[in-house]
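# no sequence for this one, just the structure:
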């Protein structure tokens, strides 16, 4: 199996080396189209094509993690469409602790790391007022827990795309809202161009912190961010080395966790789940896309040797929605691989676990942290070199305690020791719990946050000369692996363009739709509706019509 892993990585490298230049060329063409629109003064269309370019670079890695050329286009749009307003507060105080925080997110959901981090941040930082702007919430309901957190902090929630408008007009509105804030925190998705346009005139913007959730992929916002808050050290190093962010503008901000209280002993939790008290439970929880089969070896297959060796061992996996391809492994393990779909009631599973095994090939850091908080030892697979550290599950509180296995034989050996050696298993689990608490919970986490606030309000202002100016493609590690590890499928540029048709000006929307029809046959007419109308009227009408028919 070690040989297979080595051959696989070589194939990934070859494929990545071939695809990156092709993707980079497509990206360059999209950037050129956005630039052409800017030069013609068609800023609305330019913003849409800038978003298409950013989304493409996120989905199809182009050998770069930031595009200075794309950011300059967005800055130009902002400066041309949002003139400096002397009535806005331009005396944002330096060397003074911020009191009014404005969080900006693309969208928030009931599940997902962005929303949970934001909710816990507001709940922990109780000495400040926190408001929230959502740039593209669509039809999604703002979760009640977030509404309550913002209200309790005396803040407000603004949903930009509820109003008639487009990317540029929503950016103007964001700029206006931010005028009363002491500091802005960006929790945005990688392709969201609205904040970069909104804060192009830095002299009338508050200090800005960018939270680097997607540190493994392309994102934009470097040109407006005073400080980039990295969730882990590998992300911070990549920010400095590949995004050109100065070291004094980067900081570590661990993922915040709620204090975890064990309500059940492992034996009690196992009984509730119907397992014997002396069973050894291995647990893994992640979204289904993180468990892709590699070289015909599924996540379940990787555990069969261990399960065949120890008849008391059980593997529970929460997340995969279609376990059909795991059926052979489940059969070989006499049904001791238990697969569940995505669910929120995971506490009893965490409390039953003796060992936590990370998803593969896409790691799940939040799940590792939550499992470790219960005093469970953690194991993750990492077959790459140090140059690809961004692909690992490193994080404050994990780096020294997480066991990394380089290949499947080593993985089985590591798990075997944990199964056999109860004293080692328990002591490692308790040490892991302690280091996680010291970095991710309560006042411990608050110290990291205060450092981020302090940096953002004291670091010298951004200048054009402090930023890179041209896009440079890189073909090497980790870039050559990113497409295989993080993307479940190739996405055609036409698909991305069609997903953004509703954002385009009417003339450009119709022209692009006609071009797509010529290439692919008749297209859906509802993509010709503007996005604000589609989400808030057309989709609601559809839902109402369906409910009437029922």
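Happy to help now that I have it. Everything numeric in this text was worked out from a predicted model, so none of it was measured. Numbers count the residues shown, from 1 in each chain.

# okay, CA-based contacts and neighbour counts for the rest of this
Fine.

# ok, then the element right after the longest helix along the chain?
Ranked by residue count, the top helix of the chain under DSSP state H comes out as helix 2-39. Note on helix 2-39: by DSSP states H and E, the next helix or strand toward the C-terminus is helix 43-59.

# For the longest helix of the chain, enumerate the helices and strands it packs against.
Packing contacts for helix 2-39, counted by 3 or more Cα pairs under 8 Å, 6 or more residues apart in numbering; DSSP states H and E, involve helix 43-59, helix 68-81, helix 479-486.

# and it, which residues are buried?
5, 9, 12-13, 16-17, 19-21, 23-24, 26-28, 30-38 (16 or more other Cα atoms under 10 Å).

# Show me the strands in the stretch 101-250 of the chain, by range?
Assigned by DSSP state E, counting those that start in this stretch, the stretch 101-250 of the chain shows strands spanning 129-134, 157-159, 183-186, 208-212, 227-230, 250-252.

# Switch the ones you listed over to CSV; also include mean neighbour count.
Output for those, formatted as CSV (neighbours: other Cα atoms under 10 Å):
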stretch, mean neighbour count
strand 129-134, 23
strand 157-159, 17
strand 183-186, 24
strand 208-212, 24
strand 227-230, 28
strand 250-252, 23
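
# how about those in a markdown table, adding distance to residue 287?
Listed next are these as a markdown table, based on distance: least, Cα to Cα, whole Å:
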| stretch | distance to residue 287 |
| --- | --- |
| strand 129-134 | 24 |
| strand 157-159 | 27 |
| strand 183-186 | 24 |
| strand 208-212 | 20 |
| strand 227-230 | 22 |
| strand 250-252 | 25 |
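
# right, so of those strands, which gets closest to residue 289?
strand 208-212 (20.9 Å; Cα to Cα).

# List of residues touching the closest one?
Here strand 208-212 makes contact (Cα atoms under 8 Å, 6 or more residues apart in numbering) with 183-187, 221, 224-231, 235, 452, 456.

# mind checking how far it is from the chain centre?
13 Å (Cα atoms, centre = their mean, to the nearest Å).

# what sits against residue 110?
For residue 110, the contacting residues are 142, 143, by Cα under 8 Å, 6+ apart.

# measure it to residue 139 for me?
13 Å (Cα to Cα, to the nearest Å).

# ok, now residue 545?
Computed as Cα to Cα, the residue 545 to residue 139 distance reads 16 Å.

# also this one, for the comparison:
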């Protein structure tokens, strides 16, 4: 594992390289080549730690290129209606697409909802996304990947002009919306949903409103992106999530887990489990297993090879390894069967799982989370299970597994907090305010030229992730 000094040195080098990349853009004259170079630059800034979360240079170049994107005839349309959700790619797993599905499901009772996909390629569109869009009276548009960036931007612009609102749920490198909506005269209000609030992104400059998932992201957007008035929208609960209780024994036999065992579960994409400096999920698991030999751990979303390597590196023995079961990413029904077998949920380290925590709590599982530089969702920050140290984390987990402790009381308290912050009426109220705000504001515009405030652990973390590729 790299030391803090090594990561800082690499981060400084990354920042210098990104500056050079931006400087060299001016020498590229061919529009198609410049678009590709900007996309590559955005990939670089998003994929590593460079101390930047927006770039004035990239946004200015995109703004100039947007002038050449053809506009369809639009004689002051007055019949625009519905919401167009712009996604780069829709996935069958993970939280990103689930958020869009829930948004459409809830808001679809008021407004028609459609989706356009800029980078889906030949990947199938998830069935649930198809279903909620159909139920909301909308359509799914797929831009053809083999077309040039410019052509895709023109197609997106043409589609978008028929809607009352546009919401960007895009990947952080996706420049197609910036090109399509980059002129100040573009007539449809654009909302940027900042789903990756801790990462660099393009696209905010064309938005009339920036929506955040949490207060932590709103603070970062103010400090590191120069946007002081973003709005906290949150992540909506699914209508079907009603705080159902757990059902012990549902899948223990098929996983060969003893009936007397206590089960902890953690779920996330594999990269969220990668150790960083003193934040090592697998060392925490080892301590937990050593403190109570009846505990078994389900890790959903990781490979067996990765899990075994990390556990051995953390000093786990054969008995420890036997009690940690890695499970590949699975569909929602299978995932919920694992939740029904568990007693407590472990939030991931160093990067927490926002929608996963909602799934835990909504299914009657209390979750324990560790305070880190990446922050947490608002519904958990005032809970006693949100702790500072490894020892406090383990004590909380063991306490919830204690036979004398009714963990359902903790689960009910956490669900009440979650429900108060994320239930449909609350989300829809914030959403109506967001739509109104977007109609009366000018676009955010280009980033300020002086947004660098030194390097933090967040920047080092992004660099660390790059070294693992």
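Good, I have the coordinates. Bear in mind the structure is a predicted one, so any value in this text is a computation, not a measurement.

# any idea how far residue 258 of the second structure lies from residue 322 of the second structure?
Distance, residue 258 of the second structure to residue 322 of the second structure, by Cα to Cα: 12 Å.

# again with residue 440 of the second structure
For residue 440 of the second structure relative to residue 322 of the second structure (Cα to Cα), the value is 59 Å.

# repeat for residue 306 of the second structure
15 Å.

# Also residue 194 of the second structure?
On the measure of Cα to Cα, residue 194 of the second structure and residue 322 of the second structure end up 40 Å apart.

# now residue 209 of the second structure
Residue 209 of the second structure is 50 Å from residue 322 of the second structure, where distance means Cα to Cα.

# Relative to the first structure, which residues correspond to stretch 340-354 of the second structure?
Residues 351-365 of the first structure are matched to stretch 340-354 of the second structure when aligned by TM-score structural alignment.

# what's the answer for stretch 164-181 of the second structure, then?
So stretch 164-181 of the second structure sits over residues 182-199 in the first structure, by TM-score structural alignment.

# which residues touch residue 366 of the first structure?
Applying Cα under 8 Å, 6+ apart to residue 366 of the first structure gives the contacts 113, 255.

# secondary structure element for it?
In this assignment (DSSP H and E), residue 366 of the first structure forms part of helix 365-372.

# picking that back up, and residue 545 and residue 139 of the first structure? which has more neighbours close in?
Legend: neighbour count by other Cα atoms under 10 Å for residue 545 of the first structure and residue 139, higher for residue 139 (15 against 11).

# So the alignment partner in the second structure of that one versus residue 219 of the second structure, what's the distance?
For residue 139 of the first structure, the aligned residue in the second structure is residue 122 (criterion: TM-score structural alignment). Distance, residue 122 of the second structure to residue 219 of the second structure, by Cα to Cα: 38 Å.

# And for residue 75 of the second structure?
For residue 75 of the second structure relative to residue 219 of the second structure (Cα to Cα), the value is 40 Å.

# Please apply the same query to residue 197 of the second structure.
10 Å.

# Have a look at those two and say which one is more surrounded.
Neighbours per residue (other Cα under 10 Å) separate residue 197 of the second structure from residue 219, with residue 197 holding more: 21 against 17.

# Looking for the alignment partner of the more buried one in the first structure.
Under TM-score structural alignment, residue 197 of the second structure pairs with residue 215 in the first structure.

# Would you confirm that that match contacts residue 235?
Yes - using Cα atoms under 8 Å, residue 215 of the first structure makes contact with residue 235 at a distance of 5.2 Å.

# what's the neighbour count on the closest residue to residue 350 of the second structure other than its chain neighbours?
Counting by Cα to Cα, 6 or more residues apart in numbering, residue 279 is the residue found nearest to residue 350 of the second structure once chain neighbours are left out, at 5.7 Å. Using other Cα under 10 Å, residue 279 of the second structure is surrounded by 19 other residues.

# Ok, the one 10 residues further on next?
Counted with other Cα under 10 Å, residues neighbouring residue 289 of the second structure total 21.

# Leaving out sequence neighbours, find the closest residue to it.
Closest residue in space to residue 289 of the second structure, ignoring its immediate chain neighbours: residue 295 at 6.0 Å, by Cα to Cα, 6+ apart.

# Please tell me how far that neighbour sits from residue 132 of the second structure.
Counting by Cα to Cα, the gap from residue 295 of the second structure to residue 132 of the second structure is 39 Å.

# what's near enough to touch residue 342 of the second structure?
Neighbouring residues of residue 342 of the second structure by Cα under 8 Å, 6+ apart: 246, 248, 262, 263, 264, 265, 365.

# count of residues packed around the fourth one?
Right, residue 263 of the second structure. Number of residues near residue 263 of the second structure (other Cα under 10 Å) recorded here: 25.

# and it, what pairs with it in the first structure?
In the first structure, residue 263 of the second structure lands on residue 281 (TM-score structural alignment).

# Residue 396 of the second structure versus residue 80 of the second structure, what's the distance?
Distance, residue 80 of the second structure to residue 396 of the second structure, using Cα to Cα: 52 Å.

# between those two, who's got more neighbours?
Taking neighbours as other Cα under 10 Å, residue 80 of the second structure and residue 396 compare with residue 396 leading, 19 against 13.

# what residue of the first structure takes the place of that one?
Counting by TM-score structural alignment, the partner of residue 396 of the second structure is residue 414.

# who's in contact with residue 322 of the second structure?
Contacts of residue 322 of the second structure (Cα under 8 Å, 6+ apart): none.

# and the aligned partner of it in the first structure, what element?
Taking TM-score structural alignment, the alignment pairs residue 322 of the second structure with residue 335 from the first structure. Following DSSP H and E, one finds residue 335 of the first structure outside all helices and strands.

# what's the closest non-adjacent residue to residue 123 of the first structure?
Once flanking residues are discounted, residue 123 of the first structure sits nearest to residue 149: 6.0 Å by Cα to Cα, 6+ apart.

# Identify the residues contacting whatever residue of the second structure lines up with that neighbour.
If you follow residue 149 of the first structure across to the second structure using TM-score structural alignment, you land on residue 132. Applying Cα under 8 Å, 6+ apart to residue 132 of the second structure gives the contacts 101, 104, 105.
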